[in-house]
Each structure stands twice: as C-alpha cells, then as structure tokens.
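*Asks:* sequence first, predicted model second:
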Amino acid sequence: MTLINLLSFSSGKTLATEDNQELMGQVQNYTEEFSETKPNDSVTQQIPVYQLDDVSPTDWAYSALLSLRDRYDCLSGYPDNTFRGNRPITRYEFAAALNACWQTLESFMAESQAELIQEDDLIVVERLIQDFQVEIANLKARIDGLGNRVDVLEAEQFSTTTKLNGQTIFAVNAGGFDGDRLIDPNGRELADENPQATLLYRVVFDFDTSFRGTDLLKLRVDTGSNGILDNATAILEPNFGSILDITRRPLRDDEFGIGRVFYSFQVVENLSLTVGPLIEALDYIDNNSYANLSFRDFSTANLVYNYVIFPMDAIGGGAILQWNPGGSAFNVRALYIAPDSANPTQNGQTPLPVSLFTSLLYSDGRGSRGLFGFHQGMVEFEYNPSSRFSLRLIYSGGRVFARRFDAVGVNFEWGFASKFAVFGRYGYSSYKDTDFGDINPNYWMAGVSGLDILQEGDRVGVAVGQPFIVNEIGNSTQTNLEVFYSYAVNDNISISPVFQAVFDSSNQESNDTIFTGTLRTVFYF
C-alpha cells in the first residue's frame, strides 16, 4: 500500500480488535494528556495533532514515528546519508515519512514476516493515519494531478528536434594481378597492367528530425570519390561485385548530393511505415550483424549483400512496411522501390541505377522509368529469437530493362560463442530475356567473425563467396575472399587493414588471381 491509497486504508476495517481497545484507549489518553490546556505551565500550550501546522520533536506523533524508525529501519534519510532528525517538519513531510514506514511494515507482511511486527505498532500506525488523513488525501490529489500533467507533456509537448550524425572514411588501396591481362565475362580485355595505388574517401552527414518522438525524417547529404574507378578491384573485376563498397553507394565523383530522403512513422503499435523519394533497399532487407556495413566489417560488395537478389542499386522512391506481430521474435518487411521514380520518360536512353551485372545481362539499356516502370519489390520474413541467432527468408522480384526477374534468398547468423559467430547467405534467381537467354544465377557466401578479440570494439572477419554461379557466362566461377581486422582506436575512430583475393575473376578460368590491400580509417561524429 502506497502513499496514494493510505487514506482508503484508514477508512476501511480497523486494525484494533476488541482485545486491543484498552491499548487504544491508553494511546488516546496519552495524546490527550499533551493536548490539555495548562495556563500555569511555562511550557508552550499543546494542541491536538490534527491541528498542528508543523510536527515538532516534542509531539507524540513525532516520537511515535521515531520509534517505528528505530524498530523497523524504515527511514533511510536524505541522499547525503543524513536523517536530519530532531527538528520540526511539516505535516506533508510527516505524511511522506509515515508512508515510508507503512510500506516497510507492508513488505514484512507480504514476505510472511508479520511476526516481526508488534501489534501495538499497527495500532499506532492506524492512529497516525487517521490524524494525517487530510494531508494524505491532498498528496494523493497532487500526485494524480502531476501524473496527468506529465501525460499531457509526453503526448503533446514534444519539441521538434534535429540531430546531426556524420561519418568520414579515408582509405588507401593498392592491388594487382599476375599474368599478361584480364578479360571480362564476354572475353574483352579489361586490363593488361596493374592499376596505381589510390586514396579514396567518403563523407556522410545525416540530419535526423523527429516531430513527435516516435517518428523520423531523414535527410542525408554525402560526397566521395568515384567508387567504380577509385580502387583496384573496381578496375580489374567490375561486373560481379569485387568492388570496394565503401565509396560507391551512391556514386559522387567529388560532388555533394542527396543520398536519403524519407519519413518513418508508427501506424499502430508494432507496425511502421517509411515513405520517401530516396530510399535504400539495403537499409532494411538482407541485413546481417556480421556482414552488412562496408565501413565496419567486410568491404567487398558481394560479401555484404546477396548479389543476385539486388539487380539494381535500389536507391529511389518507394515505401517500406515493417511489422513485428505482438512484439514477438518474428518480423515481416515489405518494400517497393522504383530507382528512377522521378523520371517520366518512356524507354529513355539515360543511364539507369543498376548493378553492373545487370548492365552485362541487358546491354541495350532501355526500359520504362517512373514510379511503376523499372521497379523492385521485396518481402522478408525474419525469425530472431535471441541476439545470437537470426534467420531471414527473402523474395525479390520486379522489372529491369522491361524484363522480368524473380529471386529468393536465405540469410542467417549464429553466435556460437560469446565472441565468435558464423554467418552466410544463399540466393537463387531467374532473369528473363537476357543477352545470354533465360538464366538462373546462384549466389552464396559464408564466413566467421570475432568480436572484442584484443579489446572492446574490435572486429575480425574472414569470408568467402561465389557471387554469380551460372553456366551461360564464362567458363568458370568467380570466387571472392576477404580478411579484415577493425581496430577501435576509441568510440569515434577505427582503423582496418583489409585483404582481398579474387580467383577466376569475371567467371574466366584464364584470369590470374587478383590481390588487393586496403587500409580503411573511419571517423564517426
């Protein structure tokens, strides 16, 4: 029983039984003794407890409360570990102290320790409650009023807030290959010499605004070097995702641009909707705790997402619906994106934002633009019973260059120890009417990752994968390998050496192995 319902307790069944009437009378007589008018006494005239403005150390109520404190240790004092006793207190202070002692007695009774409470003390507490029932009622009303005001403030008085988050990436990259030359999937020469070392970068500013505390308006401004030309694997193997992903989403070539514009809000409990003209599918679908963010873990593009289920660099207009039924371990996400949604052109020749393998499959580059032309729809079912295990089933489909594609994928992660986890992805797809006919590319990747190995915040990972397994293109299957170690200098800076190897690049057996090394530095602010 708390302070706000002490009054109802005092008006209920009395604690005193007929056997205790004599003791109750003694308490009454004792109180009245100090309340009698004594004109000839030099001590200040006493008045009944319920008429006192303050309760002083000489009053019966004060003494009774101190006795309860001594026997039941029910008053802990002020935050500075002082009790500050032996001084007058207001009736409201007294009521609060009385409530604390009553809660202590009640806890004894709830824990079947009622034998520790003296019956006389229960009678005294009841008498004190009766004497201070006005203060208790007033406190109850004040607390109720305060609670209502807090509810109003939480519901209606949230002020619009914008928060800036930022990130800067610097990376030094160098790599090469043995042999005379490298060829692409069609047999054309890609390179006959090793590229020069490069210094690449990316800068991101996120402006996150909330109007109600439960919504989000995001505006991202970013810039960076040219992601398809600023690193060795982008030059030596551009078609099947060996490129460093950290500077290519989206491509900027040293110019500032808008990378995200969307608004997210809660429709009902456990159901949210995101809409906007610039949305990134990979922000929501096919996430993985150990192979997802190219600035934090693996940097090879085809190791941080399922390569065959994303035929386009899906940043465009659309919507995402996210549902967590009943707050359970299941999550459902449905997404629709049109990468060129702001362009009404029919069958235009301007470049479309597609993955490089898509341009390989459809060399004519034609297709309808707008919100319902070139598009991608995705559905993901996620089972996430704990922080150590997740399983995701994904469907992806739509139209690319006026042709139909469909794909399914599986994504899993399992933390089998406190610091180590295994993870992987698999994809199967169907692309119609390509330059190579109707094809069904497969994809897989797997890896192991360690967290906090040398110090808190460090990450290490090894992953291998085959991004585009198909008989119709080339005479082999490309295999990618990456090893990285991310060293956390502090909460805002990390440094990561990254090693890449590409075997049978471009699905061509004649291509010698490509090796690259990158030193990646990330600043968070």
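*Replies:* All right, it came through fine.
*Asks:* every contact and neighbour count from this point should use C-alpha atoms.
*Replies:* Noted.
*Asks:* what is the longest helix along the chain packed up against?
*Replies:* If you go by DSSP state H, the chain has its longest helix at helix 133-156. The helices and strands touching helix 133-156, judged by 3 or more Cα pairs under 8 Å, 6 or more residues apart in numbering; DSSP states H and E, are helix 6-10, helix 91-110.
*Asks:* other SSEs contacting the last one?
*Replies:* For helix 91-110, the helices and strands in contact under the criterion 3+ Cα pairs under 8 Å, 6+ apart are strand 54-55, helix 60-72, helix 133-156.
*Asks:* one more: the shortest one?
*Replies:* The criterion is 3+ Cα pairs under 8 Å, 6+ apart, and the helices and strands that helix 6-10 contacts are helix 119-131, helix 133-156.
*Asks:* going on from the longest one, what's the next piece of helix or strand?
*Replies:* Okay, so that is helix 133-156. Using DSSP states H and E, the helix or strand that follows helix 133-156 in sequence is strand 161-177.
*Asks:* the structure to be compared is supplied as follows:
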Amino acid sequence: MSNNLWKSLLVNPVLLSATLTVSATIGIATAANASEIKADTTAPSASLDQLNAYSNEGVVSANDAGQVTSVSQLSDVRPTDWAFQALQSLVERYGCIAGYPDRTYRGNRALTRYEFAAGLNACLDRVNELIAASTADLVKKEDLATLQTLQEQFAAELATLRGRVDSLEARTTTLEKQQFSTTTKLQGEAIFSISGAQGDSKAVSSLLERRAAETGAAVARPDVDDNTTFSNRVRLSLRTSFTGQDTLLTRIQARNITDFAGAAGTNMADLSYEGGRTADNSAFVDKLFYRFPIGQGGAVTIDAINGEFYNNVNNFNPLLASDSQGSISRFGRFNPIYRQGASGSGSGAGVTLNYPLSQAFTVSLGYLADNGNDPTDKNGLFNGSNAALAQLAFKPSSNIDLGFTYVRSYDRLTGASVSSGTGSALSNNPFGNFINAGGVRGSAVSADHFGVQGSFKVTPGLVLSGWGGLTKAHAENRATNADATILNWAVGLAFPDLGGKGNMAGLIFGMPPKVTDSDLVVNGIRQEDEDTSFHLEGLYRLRLNDKISITPGIIVLFNPEHNNANDTVYVGTIRTTFSF
C-alpha cells in the first residue's frame, strides 16, 4: 500500500499538498495532545477501538451527516480559504471527506492523531480503489509507470530547480529582513537645467515709466543678466501607506535654480521649477501631507507643509501642468487662482476635500493658511495669509473637462501676493504704492478670485486647454476703500506622442495677470497697467526612456510688465528630468 501511496502522491499534487498540510497540522498539535499519545501506549486496545470508530465515522454517519459530494455543501468552507482547492479535490474527486452532522468542516480546529489516521486511511482506501479500477478518466498503472520514468530521467533538472527555489527563498527572507519599510516606497526626481535670459534691457514697471514721464526724469534700464546658467533640483519622496488606500507623503528637496524675475526684471520670466536667489542646494522637507479616501470615491488631503490647491484638486491642464514634464514657465502651468494660500513661506497648512456628486460632477473644498505654524500676531491658521477654495468640476464626456472655481484669499501686509508671482508687479501687490495711516507702505489685501478653465481632447494627438481668471482685490488698511480688478487668460495646445511614444510638443499663449481697473491714485497716477503683455511659450519633450526626458523650450514676453516701452524678453532652457 505504501508503494501505491507514493505513486498516487506523484500523480496528484493536490492530494500531496493536502497530505502535507495534514502532517503539518499534526506537528503543531503534538504538544497539545501529549496526554493522548501517552494514553495510546498504555491502552492499545482502547486506541484501536477509537481508531476504528474514527475510521468508520464517515461511513456510519453518512446518513446522519450526509456524505458530501460537493465542497459547497460544507457551510463553513469558502473559496477564499487557503486549502479550498485541496479540500475540493478530496471531496469531489476522491469522495473521502465527510463533514460533521451540522454540515460543517471546522477546518481551523486542531487535528488529533486519531482523526489524522482515520482521514488518511479513508483516502488511501479510495486511492487504492481507483488504482485497481484503472478507470480511463483517473489514475492508470501505465500513467504511474510513465511518471516514475520521467522523474528518474529528469532527476538532475528537478534537483537544480529545487536548489534554485531554495536559493530564492533564502534571498527573499534576507530582503524582507533588511528592507527599509514594508509600508514605504522611495521615489526620486532630479532636474538638470541649462537656462538663460536675453533682451536689450530689464523690464520696468509701467508706473515708473509714467512717473518718470511726468517728472522728466530718466528711467534706469539695466541690462538683462544674460549669462547662461547650469543648475539643478532634486526631490526625494517617501510614500507611505497604512491601509493600501491612503498616502503619507514626505518630500525632501534641494535646488539652486535662479529666480529669473531678477535676471529679466519681471515675474513673468519665472521658470516652472525655479526656487529663488537664496537657493543653495540645502536639503529640507518641503512638502508633507496625508491623503485618505472618504465615502464613495472621495478623498481628503491634510497638508502640514507647502500645501497647494493645484496639487490637491483638478487644475484642468493635464499635459502641461507638471513643472518637471510640462510647461517650462510658471504662468503656463495653470490658472494662477490655484496658487492662493501658499504665497511663499512654504507653510501652506490646511485641508482639502474632493467628493464626486455623480459620474459627471465633482465638488472640491479647501482651506490653506500660509503661516499656520506661526503663533505670533497676524499669523496662525486663521489670522495670517490664507485662502479658501470651492470648485465644481464637470466632465460631460471622457474628452471634455470643465471647472468653475472660486477662491477667497487674504494676504497680510508683508506677504501680499494677489497674482502669486505670475503677472506684473502691480498685479501681485495692487495697493503697494502709498503710505497708509500707520506710516507703512502698502496694504493688506483681500480678494475674490473667479476662474473658468477646461481641457478638450480633440484627437488622441491633440489636447486643447485654457483658462480665464478674474480677481477683485480690496485694500484692507486704508480709511478710504480701494478696489482693483485683475484679469489673466491663456490657451494651450499639447501634442502627446508627437515624434514618438512619450514625447510631447506644447504651445502656450496668453496674458499674464494685469490690473485693468483700480480706484487707487497715487501722485496723480492711477495704479493700473495701461499696456498689455503677451506670453508665448514653445517646448518639446523628448523622452529617451521611461526614466529620462529632455525638454528644450523658450519663453517670449512681449511688452513685459504690461509696458510697451520695455523690450521683448526671451528666456530659454533645456530641462533634463531624471525619474527614479
């Protein structure tokens, strides 16, 4: 019988795995059943009687418990159980497993030696019957002989395979012991940037131009800082998940990319990935948030450092919004309305909710405080610069995305950034050119921002996007109310996979934020941008492989600072992005 058992185990891996499983269970239960083992040695006749009782259990109680012919008849066995397939084969193919009278199997209960012997004996009897019968659809003696011959012929290969599996298991065990974390993944990105600005002279504010014209003074026009630069930005992101659906992101950044506003005389020349004149490649945690799902398809983001609405909600510029793979300019990424709430200090603490109302509509609500970690006067979560957002996104089809956005912002006196550094100096601080009642130049500013934006996938190779923004700003520190109206708009064309998979060409044309109307008059000069600047940008992203892309691009600023007297300014860059 033992020879037949070995051959049967070779033929049927399911039976082999079930037998090994039963054996393993016996090993675990050995200590618990020590008293039973001792009883076996002192009372052999009683043990044999008990063994016979167990062995006959499946036959004698067949009418009471009902001999199961399908594993589905066992009420406590589920397809997700780890031994389901083995049990199914033993029940449905061999018919040597019976359940308890209440139609349960109780697979998690400890196994006694008697139960093991009875179950094994029943299955062996059934296997012997099948071998003896040599039925056509089951095991034949000839098949056993063939399998035994194959096993002998491929003994060396089987031994090699066994060795490889053992080696793989050992390496996996080592990796699991030495890994950084079972819940955290490390992602990295590095940008190499060769950039430079060109033009006859730096841009000058239109207000200075008009003041000089009235007084007869000459306007100083220094040359553009046109030396070519080579700079970098590195980001390391630790993404941690505790449930498989949530994300805790901790990002470390270092960069030394020049602020081209200083080189060209206008914020309109800023690159999308630059960091300011003081950037010195010091590494620091520049972003920290926790995001988790809520309800059916909703998500909540809690920002602790550098929270930004454009990272938390849909900004409707899917192919050009990325600062490492999309637009090369700060203005060309998306409507400046999304930059409110984090004007530069890097705090940006707050919370954002995205929740689908239906398949077509999604509502977003958010609040960010620029200095939420500062307890001093005119700071903190609610008394410093802050912004609250409400947005309704409408997606009538897979090719069309529309968004209607409102943001209420407050910028304290020392941090006014109404247009978030994307337009003229006046649009950024529309009430900065007067002395208020406290003897301080400028004013704190509250503003209502309205945005309409969208994207349209015309063809798989052409995506049209664009936006329009209206800001109504109000000076908070004046006895006489002053208001200003600021407009901006842009249109973008993206050509994905142009010239190869992963490549992209892009064109962006628009008007950076401009003060079109103001109640404030200083020294007889109304604080408005009288002329109009236009932003033109072209880029082409060449993807060398999944990890490296090169993006040459150029920004052309016509009438920068909304001043016709300024020369055209050009900013060119070659951005190489490494993702790892």
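*Replies:* It's in. Only a predicted model underlies this, so the values are computations on that prediction, with no experimental measurement involved.
*Asks:* tabulate the helices and strands packed on helix 91-110 of structure 1 (JSON lines), appending mean neighbour count and distance to Asn86 of structure 1.
*Replies:* Shown next, in JSON lines, are these (neighbours: other Cα atoms under 10 Å; distance: least, Cα to Cα, whole Å):
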{"stretch": "strand 54-55", "mean neighbour count": "20", "distance to Asn86 of structure 1": "10"}
{"stretch": "helix 60-72", "mean neighbour count": "17", "distance to Asn86 of structure 1": "9"}
{"stretch": "helix 133-156", "mean neighbour count": "14", "distance to Asn86 of structure 1": "21"}
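*Asks:* re the thing from before, residues in structure 2 aligned with the longest helix of structure 1?
*Replies:* Using TM-score structural alignment, helix 133-156 of structure 1 corresponds to no residues of structure 2.
*Asks:* which residues touch that helix?
*Replies:* Residues from elsewhere that reach helix 133-156 of structure 1, judged by Cα atoms under 8 Å, 6 or more residues apart in numbering: 3-7, 10, 91-92, 95.
*Asks:* how about a cut-off of 6 Å?
*Replies:* 4, 7, 92 (Cα atoms under 6 Å, 6 or more residues apart in numbering).
*Asks:* let's see if you can find the most crowded of those residues.
*Replies:* Leu7 (20 neighbours; other Cα atoms under 10 Å).
*Asks:* in structure 2, which residue is closest to the centre?
*Replies:* The geometric centre of structure 2, computed from its C-alpha atoms, lies nearest to Thr247 (Cα atoms, centre = their mean), at 7.7 Å.
*Asks:* one step back: for the helices and strands packed on helix 6-10 of structure 1, give me a markdown table that also has distance to Asn411 of structure 1.
*Replies:* Shown next, in a markdown table, are the helices and strands packed on helix 6-10 of structure 1 (distance: least, Cα to Cα, whole Å):
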| stretch | distance to Asn411 of structure 1 |
| --- | --- |
| helix 119-131 | 63 |
| helix 133-156 | 39 |
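*Asks:* out of those, the one nearest Phe468 of structure 1 is which?
*Replies:* Phe468 of structure 1 lies closest, by Cα to Cα, to one member of those: helix 133-156, at 51.6 Å.
*Asks:* show me where the stretch 251-400 of structure 1 has strands.
*Replies:* All strands of the stretch 251-400 of structure 1, identified by DSSP state E, counting those that start in this stretch, fall at 257-268, 271-280, 315-323, 330-338, 375-386, 389-400.
*Asks:* centre of the chain to the helix or strand following the last one, how far?
*Replies:* It stands for strand 389-400 of structure 1. On the C-terminal side of strand 389-400 of structure 1, the nearest following helix or strand under DSSP H and E is strand 403-414. Centroid displacement of strand 403-414 of structure 1 relative to its chain, using Cα atoms, centre = their mean, to the nearest Å, is 24 Å.
*Asks:* and for stretch 280-287 of structure 2?
*Replies:* 21 Å.
*Asks:* before we move on, the earlier item: a markdown table for the strands of the stretch 251-400 of structure 1, including distance to Gly147 of structure 1 and mean neighbour count?
*Replies:* Listed next are these as a markdown table, based on distance: least, Cα to Cα, whole Å; neighbours: other Cα atoms under 10 Å:
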| stretch | distance to Gly147 of structure 1 | mean neighbour count |
| --- | --- | --- |
| strand 257-268 | 24 | 17 |
| strand 271-280 | 28 | 21 |
| strand 315-323 | 31 | 22 |
| strand 330-338 | 34 | 22 |
| strand 375-386 | 35 | 19 |
| strand 389-400 | 40 | 21 |
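*Asks:* okay if I get those as JSON lines plus distance to Arg149 of structure 1?
*Replies:* Shown next, in JSON lines, are the strands of the stretch 251-400 of structure 1 (distance: least, Cα to Cα, whole Å):
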{"stretch": "strand 257-268", "distance to Arg149 of structure 1": "24"}
{"stretch": "strand 271-280", "distance to Arg149 of structure 1": "28"}
{"stretch": "strand 315-323", "distance to Arg149 of structure 1": "32"}
{"stretch": "strand 330-338", "distance to Arg149 of structure 1": "35"}
{"stretch": "strand 375-386", "distance to Arg149 of structure 1": "38"}
{"stretch": "strand 389-400", "distance to Arg149 of structure 1": "42"}
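*Asks:* and the helices and strands packed on helix 6-10 of structure 1: which comes nearest Gly517 of structure 1?
*Replies:* Here helix 133-156 is closest among the helices and strands packed on helix 6-10 of structure 1 (Cα to Cα), at 51.8 Å.
*Asks:* now the helices and strands packed on helix 91-110 of structure 1 as CSV including distance to Asp452 of structure 1?
*Replies:* Shown next, in CSV, are those (distance: least, Cα to Cα, whole Å):
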stretch, distance to Asp452 of structure 1
strand 54-55, 59
helix 60-72, 48
helix 133-156, 39
